[in-house]
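Q: Need coordinates for the below:
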Amino acid sequence: MDHIPTFLEASAVKQLTSHTYSGNLSKSYCIGAVPNGGYVAAVMLRAAATHMTTTHARITPPQKHAISFHGMFMIKTNAGAVEVKVADSKIGRGYSVLHIELLQEGMKCVNAYVTMTNIDNESGPTLNTFWEKPDPGLVGRKQLDKLLTPEGVEGWYEHPKPFADFREVSKRTRFFSAKKPTPGVVSNWGTFTNQSDSITNEAIALIADLFVGVVEQMDSDGGDDPKQQFQSAKFWYPTLSFTLDVKKSLPKDGVKWVFSKVHSQQVKNGRWDLQVVMLDEDGELLATSTQVALMVDASRNTKPRGKRDVPATKL
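A: As a prediction, this is how the structure comes out:
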């Protein structure tokens, strides 16, 4: 059996020059032949954090936290080696902005802007916005770990993993939800299948892009007739754009659980959006995410990626 890397191993980057990094996208975090978009974003976030703590190590305190990521996914990636190029759009004392490109075989696959700071050093006004935070149902590591026991927690169940051989990345995590869901909304606690793995600041991007059960929740018009039901196995959901807004930093060693509430405002003509709110183990707001994606025939996932002309670049 092939070695299944931990998330830290699978998202690792190596510094090549002051502004260039290398990584290797693992097939263990793929959907079909294509790495999960949140996983790819996490690799870029690892490069951003490495960049700010090495190339810009003179800045104190170190700007090691990404508070904003906006990525445009232009060409699908494949498992294998990637190059990450970083351009310093703005380097400031408190906040810095990086322009990051992820390339594979010389082709620009993902283009992103990332805002970096040190969250633990932020200061300024704090106000009550009266925003209604989702109810996670369970709070605290002790209560959440009960979900992993044979007895489980009454009223909660583990999400099945349909088509797991195609959605290989789904095997890396486990998600648990209350048994009385809200139509069109999926609320769940997620953890890594490998309990030696932890959810780090960069892993938030991966969790935000694992929308387990969302499509199945929306497919309610087909009734019990298989001919009328949406055949989700036939579809692949490639990311067009992915935005992550991080509200707080996680401990250095990460955490075991993250809560996510996921819903879509519209699915129409094969294009849809995803809105995600994430909480930490204590039920505090951790991050929000928005995504624009497509629903296309799954056969497009495994088609060979065509070569494209590579324009000149200053990076």
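
Q: CA only for contacts and neighbour counts going forward, please
A: Will do.

Q: residues contacting Ala10?
A: Ala10 is in contact with Asn24, Leu25, Ser26, counting by Cα atoms under 8 Å, 6 or more residues apart in numbering.

Q: Kindly recompute the last result at 7 Å.
A: Leu25, Ser26 (Cα atoms under 7 Å, 6 or more residues apart in numbering).

Q: Can you give me the distance of it to Gln217?
A: To Gln217, Ala10 is 31 Å away according to Cα to Cα, to the nearest Å.

Q: ok, now Val246?
A: Taking Cα to Cα, one finds Val246 at 27 Å from Gln217.

Q: neighbour-wise, which of those two wins?
A: Val246 (21 against 15; other Cα atoms under 10 Å).

Q: Could you report the distance from the more buried one to Pro183?
A: Val246 sits 27 Å away from Pro183, going by Cα to Cα.

Q: ok, now which ones touch Lys76?
A: By Cα under 7 Å, 6+ apart, the contact set of Lys76 is Val34, Cys109.

Q: and it, what element?
A: Using DSSP states H and E, Lys76 is not contained in any helix or strand.

Q: Next, the second sequence, to be compared with the first:
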Amino acid sequence: MTLLPNKPIFETDFKYSSFDEATATGTISTKAGEYSAMLPRDWCIGFVPHGGYLTSLLLAVGTKHMTTHPRLSRLNQPHPIHTAVTFLSRCAPGPAKLVAAALKTGRQYTFLRVTLYQDVPRLEANIAFTHMTEHQNGPTLRTVPPRPPPPLTNGLWDTTKGDPLRDTRPVTNKLHYKAAPDSHFGSDKDNSPSIREQWVRMADGSKFSIASLGYLSDMFLPLPENYAEISGAYWYPTLALSIEVKRAPEAGGWDVLFRRVESKVIENGRMDITVDIFDEQGGIVAISHHVAIIVDAARNRRKVAAKL
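A: I've put the predicted structure just below:
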């Protein structure tokens, strides 16, 4: 079973990239907020760069701009606490230009817009920045706690080798997973196919940062594939995605995180997705909401080489 009529082929000497390499950016002009990036083939679903990876790239650029721009860096607001991304049209592997612009600055919160261009705008993010320990000091109130993650067990981590569509989704190989042993990649297909629960870590051994939460919040095998009604080849592009970050990591980042992925309504080819991300102590790290659609896999096709 293959997702695409023509699956992506990687040469034997292809150099696969780490998260840090894939989100690395060059600076064209800090003052103008212009940056460059190269979108790698191995961070794609089929022939299209993965939406979560692109979200991480925009977060990385926004953070770089906030912390290096002569005026913005003086605000001391390095943490992106909320991101709202709109995917205007699909990208292609290759060069991209990113432009960051301040929409509003403030003593506690600053809002940036980061836009990715390949010929035309392909996606944009509105990002709210603050300093999570120095600028947030209001009331803290107790709420009904969410269902806690299951214990993180010892033993080997899983990959997506059991996924029949793995060869068309190279970006899935960037994570390792742990889930209930009798589940389908963290889902009970018979009783709760619209939910997926997994402990995750980066396959290359790196730690999760706030920027990598963009990738993590969108990198899971699609929930519709838990349903018997989905028997053909489909693609599940994201229309819009938001992430609210509840806490910053300790120095260096998170080694392991847990996520609970759930859809409330899947109807007429459109679905909502909520992703709750927890740390090893059971604290909520981030909450993400998506709108995605279900389309024929033939729409995920190779484009002409990307241009700036």
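
Q: What does Met107 of the first structure correspond to in the second structure?
A: Under the alignment defined by TM-score structural alignment, Met107 of the first structure corresponds to Val120 in the second structure.

Q: Tell me who's in contact with His50 of the second structure.
A: Trp43, Cys44.

Q: Mind telling me what it corresponds to in the first structure?
A: In the first structure, His50 of the second structure lines up with Asn36, judged by TM-score structural alignment.

Q: same question, Val85 of the second structure
A: By TM-score structural alignment, Val85 of the second structure lines up with Gly71.

Q: Surely its match is in contact with Val114?
A: No. Applying Cα atoms under 7 Å, one finds Gly71 of the first structure not in contact with Val114, separated by 8.5 Å.

Q: So for the two, which residue has more residues nearby?
A: Neighbours per residue, other Cα under 10 Å: of Gly71 of the first structure and Val114, the larger number sits with Gly71, 25 against 22.

Q: SS state for the more buried one?
A: Classification of Gly71 of the first structure using DSSP: H, G, I helix; E, B strand; the rest coil returns strand.

Q: residues contacting it?
A: By Cα under 7 Å, 6+ apart, the contact set of Gly71 of the first structure is Val110, Asn111, Ala112, Tyr113, Ser241, Phe242, Thr243.

Q: any idea how far it is from Lys248 of the first structure?
A: Counting by Cα to Cα, the gap from Gly71 of the first structure to Lys248 of the first structure is 20 Å.

Q: repeat for Ala33 of the first structure
A: 33 Å.

Q: before we move on, what about Glu216 of the first structure?
A: Counting by Cα to Cα, the gap from Glu216 of the first structure to Lys248 of the first structure is 31 Å.

Q: what about those two, which has more around it?
A: Comparing Glu216 of the first structure with Lys248 by other Cα under 10 Å, the one with more neighbours is Lys248, at 19 against 14.

Q: Identify the residues contacting that one.
A: Ile119, Leu286.

Q: And for the match of Met107 of the first structure, the neighbour number?
A: Neighbour number of Val120 of the second structure under other Cα under 10 Å is 14.

Q: Distance check, it against Pro40 of the second structure.
A: Computed as Cα to Cα, the Val120 of the second structure to Pro40 of the second structure distance reads 19 Å.

Q: Could you list the buried residues of the longest helix seen in the second structure?
A: In the second structure, with assignment by DSSP state H, the single longest helix is helix 51-68. Within helix 51-68 of the second structure, the residues that qualify as buried are 51-67, counting by 16 or more other Cα atoms under 10 Å.

Q: For stretch 114-130 of the first structure, what is the distance to the chain centroid?
A: Taking Cα atoms, centre = their mean, to the nearest Å, one finds the center of stretch 114-130 of the first structure at 22 Å from the center of the full chain.

Q: first vs last residue of that stretch, how far apart are they?
A: Taking Cα to Cα, stretch 114-130 of the first structure runs 28 Å from one end to the other.

Q: Could you list the residues in contact with it?
A: The contact list for stretch 114-130 of the first structure, computed with Cα under 7 Å, 6+ apart, reads 61-70, 94-99, 248-249.

Q: Mind checking which of those land in strands?
A: Counting by DSSP state E, the contacts of stretch 114-130 of the first structure place His65, Ala66, Ile67, Ser68, Phe69, His70, Ser96, Val97, Leu98, His99 in strands.

Q: need the residues you listed in CSV with distance to Lys90 of the first structure and neighbour count, can you?
A: Shown next, in CSV, are these (distance: Cα to Cα, whole Å; neighbours: other Cα atoms under 10 Å):
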residue, distance to Lys90 of the first structure, neighbour count
His65, 15, 25
Ala66, 14, 27
Ile67, 15, 20
Ser68, 14, 19
Phe69, 15, 23
His70, 16, 20
Ser96, 5, 17
Val97, 5, 20
Leu98, 7, 21
His99, 9, 19
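
Q: Tell me the one of those residues nearest Leu286 of the first structure?
A: Nearest to Leu286 of the first structure among those is Ile67, at 10.6 Å by Cα to Cα.

Q: Now the closest one. Nearest residue, chain neighbours left out?
A: Spatial nearest neighbour of Ile67 of the first structure, chain neighbours left out: Val246 (4.6 Å); criterion: Cα to Cα, 6 or more residues apart in numbering.

Q: That neighbour contacts Glu284, correct?
A: No. Applying Cα under 7 Å as the test, Val246 of the first structure and Glu284 come out as separate, 12.0 Å apart.
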